[in-house]
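**Student:** Need a 3D model of the sequence below.
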Amino acid sequence: MDTPPPVAPAADPDRHRRGRNALKGAAVAYYVDMFDIYLPIIVLAPALIYFIPAHIDTATTSLVGGAIFVATLLGRPIGAAIFGHLADTIGRRRTTFIAVAGFGVCTLALGLLPGYETWGSWAIVAFIALRFIDGIFLGGEYTAANPLAMENAEKRHRGLYSAIINCGFPMAYATASLLTVGLLAVMPSGDLDSAYVQWGWRIPFILGALMAFGLLAYYRFAVDESDLWEHQEQGSGTKKRNPLRDLFSSAETRRGFLQVFVLMTGLWLALQTAAAILPGVLSRTVGLSASAVTAVLTISYVTLIPSNIAVGLLSQRYGRRRVLIVLGALALTAGVGTYAALVTARPSDLVTVTLLTILIVTIIDVPFALMPAYINERFSIGVRSSGYGLAYSLSVIIPSFYSFYQLWLGKIMPADYTVLVLLAVGALLTIIGAARGPETKDLDLGASKPVELRAR
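**Tutor:** The predicted model follows:
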């Protein structure tokens, strides 16, 4: 005989305060997470000679840069599996605390590393190893903090809270870019002995670590554990659970995971065309200088913030599924069309380039505003962190090989237009993934069964 699901706790007059505090924690955690991600890409790029000497050939330098990226990428799914299990068994709040402490220590250690002159090749080996460990803890951050925020939120606020959390991405990109530009203005990089190369690049790393440690204090004193998770644990008694096994134990939950995986693969593939490919298009194809590219992209990501909020509110009114399908169709039509205009026309007017870039970034990136809410709503409470973390993290791997797909496509079409194919495929997968899933905005997050089973 099946054990009846636990009864949801009575309405808590303090729910709004707990929801806001958990939201602030998750939003800042995701901001610090994304800031950490951009540190090697933006901050360290002008000082890479500190770890890779000038006599190393270009191919090796590119290989090392790729290894830094892949190390973090490989760490995230591992972190999602480890910390998803912990969040589902020992609690969202405690797991968030461990994950944030972990990547704070890793970021500080990265900022204090000696360079090639001191450690030789071991310096870059240590950097890559630390980025891998850092990726594990970063994968645990959103795996625990975002379910905690959604479960502490009132149902009518989940769409807005989801969008606010995701604003950490554009805010972190803008912060890292502006901070780097400011530091380079007062301490230009150049040869190995220049101030930025020797110690200037360390300042943002140490700042990132300090933000992580400050976040620990906030979670310690201001954020409560999810009452839904606590009630579920009380209902399970002393029975030991294996969330990963439970996640894939039935055809219903496997189908739900696959649906989210398809959706997220589409979103990540589309995102690569903006986050990874667009800077090269602006510099090589359009002909902007490095400083102009940074300025245009920073403006574009800042203007993404109000778009995130608008989409979150729309999803609360019209539903996540419907809004995601519309956004996928918008990327397939207006997104591809705007990108094609940028690649084909190659406008020399900086204002025109900026407007086109804003449109591209907004259309491609804005669906992510719904993901903290939507993916958490797709999984039942006992496996929510595991399902959210793995679906979000594993789906980024296939899109991350975008450069190989472009290389293959370049054999049958002009290389400049391969990005349009990737964007179109990503948009189609987004539409298919969203269409195959149910509506979730009115879901009770305390329910113990996946939405398909409860919908019958």
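**Student:** C-alpha from now on. contacts and neighbour counts both.
**Tutor:** Fine.
**Student:** Please identify the nearest residue in space to L183, excluding sequence neighbours.
**Tutor:** Taking Cα to Cα, 6 or more residues apart in numbering, and ignoring the residues beside it in sequence, L183 has G200 as its nearest neighbour in space, at 7.0 Å.
**Student:** And this one, please, so the two structures can be compared:
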Amino acid sequence: MDTQEARRAAQLRRAAAAALIGTAIEFYDFFLYGTAAALVFGGVFFPELGRVGALLAAFSVYAVAFLARPLGAVVFGHFGDRLGRKRMLVVSLLLMGLSTAAVGLMPGYEVWGWWSPVALVVLRVCQGVGLGGEWGGAALLIAENAPAGRRGRYGAFLQLGPVSGFVLANGVFLVLQLVLDERAFAAWGWRVPFLASLVLVAVGLFVRLRIEETPLFRAGEERGRPPVVEVLRGHWRTVLIGCGAITVGYALFYLTTTYALAYATTGLGVPSTMLLSMLLVGAAGKGVTVWVSARRSDQWGRRRTLQMATGLAMAWSLVLFPLLETVRRPLMFLALAGAMVVLGCLLGPVAAFLPELFPTRVRYTGAALTYNLGGVVGGATTPLIATRLTEAYGTAEPVGWYLAGLGAVALLCLRLLPETSGAELGAVGVDGGRRRAPVLGADPAA
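**Tutor:** Have a look, this model is predicted:
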């Protein structure tokens, strides 16, 4: 291996490590709110609304961050496509970390009254903006450094970041619930994971400040129109179809890790520590299937791998809540762990697939906007819809049919997207949903 090849290999390893560590920290921060919303935020910030009302209010604030994520994708995408990927990844990490730590310092409703939930909404918006810029930049950091035939394999490092963040966030909450009594946990224990974000951010900054800008960005063409304008004018079909293709993954994840946690603890009387333990074990299985499906997407193709995973998700959505409602531990574990394993299959190829759909000059904006719009549809609204459906029908079974419907939409969208694996970046595109020549990210208007 010559000096230049060795340098490229070292840069790729650093990029993969920076994407994994930074994304794990950002998703740790983001997932903390979901777990806290299911377990404690209703009583801390909305005590006067009753059990169901407080839970809906906590999930509504939870949804606010998803609505802010496309804004983060546009803002960070604009500057990431103009100034570089590295700078924006540092800024997004700081914004997310400081916002999360501030949540840990927030007085509850008893101290601030309604100003407390108002401030919580503001901080949740900041979290959403930060995460909206994170994933797209981290995906490009890997995609624009990795060779074409191994882009899915290296993209797996990015997709393991959310898995690691989820395990860390839920693990901390589980430990605190085991060592603290219920009163201490509600009074101050839940704040500890949020304040710990400051330490993790320091680690992430150390790693990210040592990486280099991606070679494709350094060699990029002259930038003309603002990236979001170019994306919305020339690539809007790709954004919408790509969003539809990944929505089911978001919905399955947040139904499993947030809504199911709240439903089983408050509606079925299951101890939260038991559920968190099951989810943590399931997350290990999810990590394995993320790695396997990402690598297989280099061999089988991104579309084919995602189509098979979506079919699995549709099948599992119909048994998830019936198994959970048996309140039998083995079947509840099967429901949650199985959902996490299916999720890994869905998420593995995405880090390579979305960046491959856009040209270099707008890749940050296009990939980030697509990914985060999927979060609005699949992540923000799903816990709210699930709560309403369960309240109306007295069972969570209709939630599974809702999820299966999202899977059917995803399969249709995947048929309209091109196969992108193996091609060089900057050369495949989508024009009105029709498959074109194998030129990744080509401008449909050209």
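**Student:** ok so, going back, mind checking how far the counterpart of the residue nearest to L183 of structure 1 in structure 2 is from V201 of structure 2?
**Tutor:** Aligning on TM-score structural alignment places G200 of structure 1 opposite G189 in structure 2. If you measure G189 of structure 2 against V201 of structure 2 using Cα to Cα, to the nearest Å, the figure is 20 Å.
**Student:** Also T370 of structure 2?
**Tutor:** The separation that T370 of structure 2 has from V201 of structure 2, given Cα to Cα, amounts to 26 Å.
**Student:** out of those two, which sits in the more crowded spot?
**Tutor:** The residue with more neighbours, out of T370 of structure 2 and V201, is T370; 26 against 23, by other Cα atoms under 10 Å.
**Student:** and the more buried one, what pairs with it in structure 1?
**Tutor:** With TM-score structural alignment as the matching criterion, the partner of T370 of structure 2 in structure 1 is A391.
**Student:** That match contacts V262, doesn't it?
**Tutor:** No. At 9.1 Å, A391 of structure 1 does not count as touching V262 under the criterion of Cα atoms under 8 Å.
**Student:** which ones are touching the residue nearest to the spatial centre of structure 2?
**Tutor:** With the centre of structure 2 defined as its mean C-alpha position, the nearest residue by Cα atoms, centre = their mean is P162, 6.5 Å away. Residues near P162 of structure 2 by Cα atoms under 8 Å, 6 or more residues apart in numbering: 23-24, 27-28.
**Student:** Can you tell me which of the residues you listed lies closest to P355 of structure 2?
**Tutor:** T23 (16.3 Å; Cα to Cα).
**Student:** Can you tell me how far the closest residue to the closest one other than its chain neighbours is from E424 of structure 2?
**Tutor:** Nearest in space to T23 of structure 2, with sequence neighbours left out and distances taken as Cα to Cα, 6+ apart, is G161 at 5.0 Å. To E424 of structure 2, G161 of structure 2 is 25 Å away according to Cα to Cα.
**Student:** what's the burial count for T58 of structure 1?
**Tutor:** Applying other Cα under 10 Å, we find 10 other residues in the vicinity of T58 of structure 1.
**Student:** V281 of structure 2 too?
**Tutor:** Using other Cα under 10 Å, V281 of structure 2 has 15 neighbouring residues.
**Student:** how about it, what's its partner in structure 1?
**Tutor:** Under the alignment (TM-score structural alignment), V281 of structure 2 pairs with I299 of structure 1.
**Student:** In which helix or strand does that match reside?
**Tutor:** With secondary structure defined by DSSP states H and E, I299 of structure 1 is part of helix 290-318.
**Student:** for the stretch 1-150 of structure 1, what spans make up the helices?
**Tutor:** Secondary structure of the stretch 1-150 of structure 1 (DSSP state H, counting those that start in this stretch): helices located at 15-38, 58-89, 92-111, 116-119, 122-152.
**Student:** Distance to A329 of structure 1 for those helices - can I get that in a markdown table?
**Tutor:** As requested, those are arranged in a markdown table below (distance: least, Cα to Cα, whole Å):
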| stretch | distance to A329 of structure 1 |
| --- | --- |
| helix 15-38 | 27 |
| helix 58-89 | 28 |
| helix 92-111 | 35 |
| helix 116-119 | 49 |
| helix 122-152 | 27 |
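**Student:** Among those helices, which comes closest to L179 of structure 1?
**Tutor:** With Cα to Cα, the closest approach to L179 of structure 1 among those belongs to helix 15-38: 10.9 Å.
**Student:** ok, and for that closest one, which residues are buried?
**Tutor:** By 16 or more other Cα atoms under 10 Å, the buried positions in helix 15-38 of structure 1 come out as 18-38.
**Student:** so what secondary structure elements neighbour it?
**Tutor:** Helices and strands touching helix 15-38 of structure 1, as assessed by 3 or more Cα pairs under 8 Å, 6 or more residues apart in numbering; DSSP states H and E, comprise helix 122-152, helix 158-166, helix 168-186, helix 202-222.
**Student:** Nearest to L304 of structure 1, out of these?
**Tutor:** Ranking the helices and strands packed on helix 15-38 of structure 1 by distance to L304 of structure 1, with Cα to Cα as the measure, places helix 168-186 first at 6.8 Å.
**Student:** after that closest one, next one along is what?
**Tutor:** Next helix or strand after helix 168-186 of structure 1 toward the C-terminus (DSSP H and E): helix 195.
**Student:** looking at it, M264 of structure 1 is touching L394, isn't it?
**Tutor:** No. Using Cα under 8 Å, M264 of structure 1 makes no contact with L394, being 9.1 Å away.
**Student:** In terms of neighbours, single out the busier of those two.
**Tutor:** Neighbour count, other Cα under 10 Å: between M264 of structure 1 and L394, M264 has more, with 27 against 19.
**Student:** Can you tell me which of the helices of the stretch 1-150 of structure 1 is most buried?
**Tutor:** Comparing the helices of the stretch 1-150 of structure 1 by mean neighbour count (mean count of other Cα atoms under 10 Å), helix 122-152 comes out on top with a mean of 26.
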